[in-house]
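Peer 1: here's my sequence, what's the structure:
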Amino acid sequence: MTATQLTAPRRRAATDSPRSLSAVLTTFIGLGAVLMLAPFAWLVVATTHSTSEIFSSPPALLPGSHFWENFSGLFTSLQFGSALRNSVVVSLVYTGLGLVVCSAAGYAFAKFTFRGRNILFTVIIASLALPGQVTLVPLFKMMVELGWLNSYQGLILPNLALPFGIFLMRQSMHSVPDELIQAARMDGAGELRTFLQIVLPTMRPALAALSIFLFLAQWNDFVYPLIVQRTPEAYTLPVSLATLHGVQSTDYGQLLTGTLISVLPVLVLFLFLQRYFVAGLLAGSVKQ
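Peer 2: Predicted structure coming up:
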């Protein structure tokens, strides 16, 4: 038997080993995907059933015929349309303004040298350790004094300077070469033009990642809107859905239908921005 004949089985074994490992990893990933998608699939199915069918035993796993009942009842039993409009307006405006504020602050911390810069940035990072409940009472008193209860500005303006957003943009700005900014200044571009036309276009992955965080933070916020929005016409989606929980009974068909409606914009946003998401989180991990 020749040496070539002896080494052939070893080569086949070495080739089969990565293939078997890939098959095992693919199987585990597939199982994980099924486990993560199963609750969402059940949510979609549950919106087509009544409350009694949702809690039936065995549970209903196939779509029913109560979706339009739940959908129409959702908009007639409470002011769900107003809550949906409020959430869309507040979340979109908050995301747009938050991107401007956080990116401008991150640019200042990354590319400018001024007295107290490190101390101020340390205070911003330290504020990440504070739970949001600590600022609820002071914020509520400020909203009362400003007359901003039941208003869009009361929901949007207080949290625009998100500490995590400033940190993310500051780290991302480090990846912008200083030579590029200096060249723009030498060509006569002002700071605002340099920031808008030179720096921001290179920050698209980080801006996309930050927009997801900002939108989710505002879209899913429950406690703060519950405190500052005093009438049903001013409620956002989380607060409006919470009113479906009755003292004696709860219409879970309507509740799950409203939950599905509230989840869909988040899924659409992530599907459009998913290719930028990981790149945005990794931006600035390596300094130039």
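Peer 1: contacts, neighbours, all on C-alpha from now
Peer 2: Will do.
Peer 1: ends of stretch 276-288, what's the gap?
Peer 2: Taking C-alpha to C-alpha, to the nearest Å as the measure, stretch 276-288 stretches 20 Å from start to finish.
Peer 1: pull the residues that contact it.
Peer 2: Residues outside stretch 276-288 that contact it (C-alpha atoms under 8 Å, 6 or more residues apart in numbering) are 168, 171-177, 204-210.
Peer 1: now for Tyr224, how many residues are close by?
Peer 2: 19 (other C-alpha atoms under 10 Å).
Peer 1: show me the contacts for it.
Peer 2: By C-alpha under 8 Å, 6+ apart, the neighbours of Tyr224 are Leu136, Leu155.
Peer 1: here's the other one to compare against:
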Amino acid sequence: MSNQVLNNTGAEVQIKSPVQQPLQGKRFPISKYIAYLFLTVLCVIWIIPVIFGITTSFRSQAEVVSTGFRLLPVNWILDNYVTILNNTSTAPILRWLVNSIFIATTHTALVIVIISITGYGYARMNFKGRDTLFFTLLGISFFPGVVNLIPSYKIIDAFGWVNTEWAMIIPGLAGMGNIFLVRQFMKGIPKDLDESAKVDGAGDFRIYFSVILPLIKPVLIVCGLFSFTGSWNDFLWPVIVYTDVDKMPVTAGLLLLQDIYGNYRLIGQLMGSAILAIIPTLLLFLFAQKYFVQSINLNAGIKG
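Peer 2: Prediction:
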């Protein structure tokens, strides 16, 4: 479609009017829908046991035994949680939660300090055998942790830390996986910043605190979240080093609950205790989700 007009010389000129172009066929993104379907199926598989555990904690024991698998209870009750919270002698769940919060928080704080300083040494400082030492320790860390159980217990026992919170806080502070992430992130930071600081008279500690530390907050958030959840969910080690009920973290306490509640088939109380145990880490990820999603992308710290 076009319109004819006269120009300054009197000649006719055709002016094409804008015409809606036909829609070009777009390629159907079948792979995207297959991926969404696959992730949805996985989500359903993972979330149904969690929902069933939550709803079971609100069932009476008679309903648990009689109805079998039923996603929602017939009668919602709070008796299981009342029993759990009132039991402060054989199964002090609140005390265990406080112990776990103190252990995981202290462990995470120390981990952040240690891995940031260690990563700075491996990434920004030059000394003989630096890379050889780093990769040797990294290779040793690939051995399964169960190999170190007996030596670790001997060391903890020699320090007199059995049945204390230090048995949970100190081991694993210098995890090579976290140090590797921090080192790689730091290696992506231009060294021109260090040189500029040195020109101004700053030493290594001043460069670490004033220049590097503010730039590596993203990777420290990631390592902090992993360290907190790892310390909170640790099961085998606290079972080995704790025998005092009042000093146990919640994971070791849940094993004890299997003997207290499991023998009498008190499934509601057992599931209620497990739900209470996951609330702190669930809240942590809900409040830190924004920072976690932003921080998990470590491309800024890894050279391509």
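Peer 1: put one on top of the other, what's the TM-score?
Peer 2: Here the TM-score for the pair of chains, by TM-score structural alignment, normalised by the length of structure 1, is 0.86; 279 aligned residues with a C-alpha RMSD of 2.5 Å.
Peer 1: quick one: buried ones out of the contacts of stretch 276-288 of structure 1?
Peer 2: The neighbour count (16 or more other C-alpha atoms under 10 Å) marks 168, 171-176, 205-210 as buried among the contacts of stretch 276-288 of structure 1.
Peer 1: what's the closest of those to Ala46 of structure 1?
Peer 2: Closest to Ala46 of structure 1 out of these is Ala209 (31.5 Å), distances taken as C-alpha to C-alpha.
Peer 1: structure 1: which residue goes with Tyr120 of structure 2?
Peer 2: Mapped onto structure 1 by TM-score structural alignment, Tyr120 of structure 2 lines up with Tyr107.
Peer 1: tally of neighbours for its match?
Peer 2: With other C-alpha under 10 Å as criterion, Tyr107 of structure 1 counts 22.
Peer 1: and Phe38 of structure 2, by the same measure?
Peer 2: When neighbours are counted by other C-alpha under 10 Å, Phe38 of structure 2 registers 11.
Peer 1: can you check Leu282 of structure 2 too?
Peer 2: 12.
Peer 1: would you check that Trp164 of structure 2 makes contact with Asp246?
Peer 2: Just to correct that, residue 164 of structure 2 is Thr rather than Trp. No - the pair Thr164 of structure 2 / Asp246 is not scored as a contact, 10.6 Å apart, by C-alpha atoms under 8 Å.
Peer 1: OK, contacts around the equivalent of Leu78 of structure 2 over in structure 1?
Peer 2: Aligned by TM-score structural alignment, Leu78 of structure 2 pairs with Trp68 of structure 1. Shown in contact with Trp68 of structure 1 (C-alpha under 8 Å, 6+ apart): Thr48.
Peer 1: element containing Trp68 of structure 1, please.
Peer 2: Assigned by DSSP states H and E, Trp68 of structure 1 falls within helix 67-77.
Peer 1: following that helix in sequence, what is the next regular element?
Peer 2: Remark: after helix 67-77 of structure 1, the chain's next helix or strand is helix 80-111, criterion DSSP H and E.
Peer 1: average distance between that next one and structure 2?
Peer 2: In the superposition against structure 2, helix 80-111 of structure 1 averages 0.7 Å from its aligned positions (mean C-alpha distance after the TM-score superposition for structure 1).
Peer 1: average offset of the following helix or strand past that helix relative to structure 2?
Peer 2: Where DSSP H and E defines the elements, the next helix or strand beyond helix 80-111 of structure 1 is helix 117-126. For helix 117-126 of structure 1, the mean deviation from structure 2 after alignment is 1.5 Å (mean C-alpha distance after the TM-score superposition for structure 1).
Peer 1: which bit of structure 2 covers helix 117-126 of structure 1?
Peer 2: The aligned range for helix 117-126 of structure 1 is 130-139, by TM-score structural alignment.
Peer 1: so how far is that stretch from its chain's centroid?
Peer 2: Taking C-alpha atoms, centre = their mean, to the nearest Å, the mean C-alpha location of stretch 130-139 of structure 2 is offset from the chain mean by 26 Å.
Peer 1: do stretch 143-163 of structure 1 as well
Peer 2: How far stretch 143-163 of structure 1 lies from its chain's middle: 20 Å, per C-alpha atoms, centre = their mean.
Peer 1: which residues of structure 2 does that stretch align to?
Peer 2: Under TM-score structural alignment, the match for stretch 143-163 of structure 1 is residues 156-176.
Peer 1: again with stretch 34-43 of structure 1
Peer 2: Counting by TM-score structural alignment, stretch 34-43 of structure 1 corresponds to residues 44-53.
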